[in-house]
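Peer 1: pasting the sequence and the predicted model now:
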Amino acid sequence: MLIASAALLTALVYYAALCALRPFAPCRKCAGLGTIERSGKPRMCPRCHNDKLRLRLGRRAFNAWLRTRQAGTRPTPKGL
């Protein structure tokens, strides 16, 4: 049980560091090419819109948490 918990914690720390250092990953639909083939013709990828990259799920969740936290936090007074 201890080994499994340590392995899970290590994987979470690794993914968090990956999301912080490299927030973008290659698009899964087009494999980072920006185009896919439909009916034998190359078309723009509908998922990444030819950007070739996508925001990682962990980074997207972190950004949403930051927006929620900033929206709910009172601004500090300027006189202090």
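Peer 2: That came in fine, so what should we check first?
Peer 1: can we go C-alpha only for contacts and neighbour counts from here?
Peer 2: Will do.
Peer 1: the chain: helices as residue ranges?
Peer 2: Remark: helices assigned in the chain by DSSP state H are 2-21, 57-72.
Peer 1: now do the last one: everything it contacts.
Peer 2: In this case it means helix 57-72. 15-16, 19-20, 23 (Cα atoms under 8 Å, 6 or more residues apart in numbering).
Peer 1: dropping in the other structure now:
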Amino acid sequence: MTPIALAVACLLAVTLGYVAVCAGSPFGTCRKCNGFGFATTTDRKGRPKRGKHCRRCKGRGKRIRIGRWLYNRASRIYREGTR
């Protein structure tokens, strides 16, 4: 097997794996707040306390995956174009 064919096979496996993840679990944890939905800060004594709501996930702790967002956008464009 040539190195190019091996690279293509690995890339195909990674792509199909990501498609399966996006189909099975379209929402992932927010990378900014680590799924808490808010920023953690510390008070003057050094104890952790709840901070402001996360602006990326709007306080939900979950964000839509990029692959799922692209799929939703493509299917919406196709559906509106074939009416």
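Peer 2: Looks like it came in fine. All figures in this text were calculated on a predicted structure; none of them were measured in a lab.
Peer 1: one step back: any of the contacts of helix 57-72 of the first structure buried? List them.
Peer 2: 16, 19, 23 (16 or more other Cα atoms under 10 Å).
Peer 1: residues contacting the spatially most central residue of the first structure?
Peer 2: Compute the mean C-alpha point of the first structure, and by Cα atoms, centre = their mean the closest residue is R56, 1.9 Å away. Taking Cα under 8 Å, 6+ apart, we find R56 of the first structure in contact with 19, 23-25.
Peer 1: the same query, at a cut-off of 10 Å, please.
Peer 2: 15, 18-20, 22-27, 62 (Cα atoms under 10 Å, 6 or more residues apart in numbering).
Peer 1: how many residues are close by the equivalent of A11 of the first structure over in the second structure?
Peer 2: Superposed on the second structure with TM-score structural alignment, A11 of the first structure falls opposite V14. By other Cα atoms under 10 Å, 12 other residues sit near V14 of the second structure.
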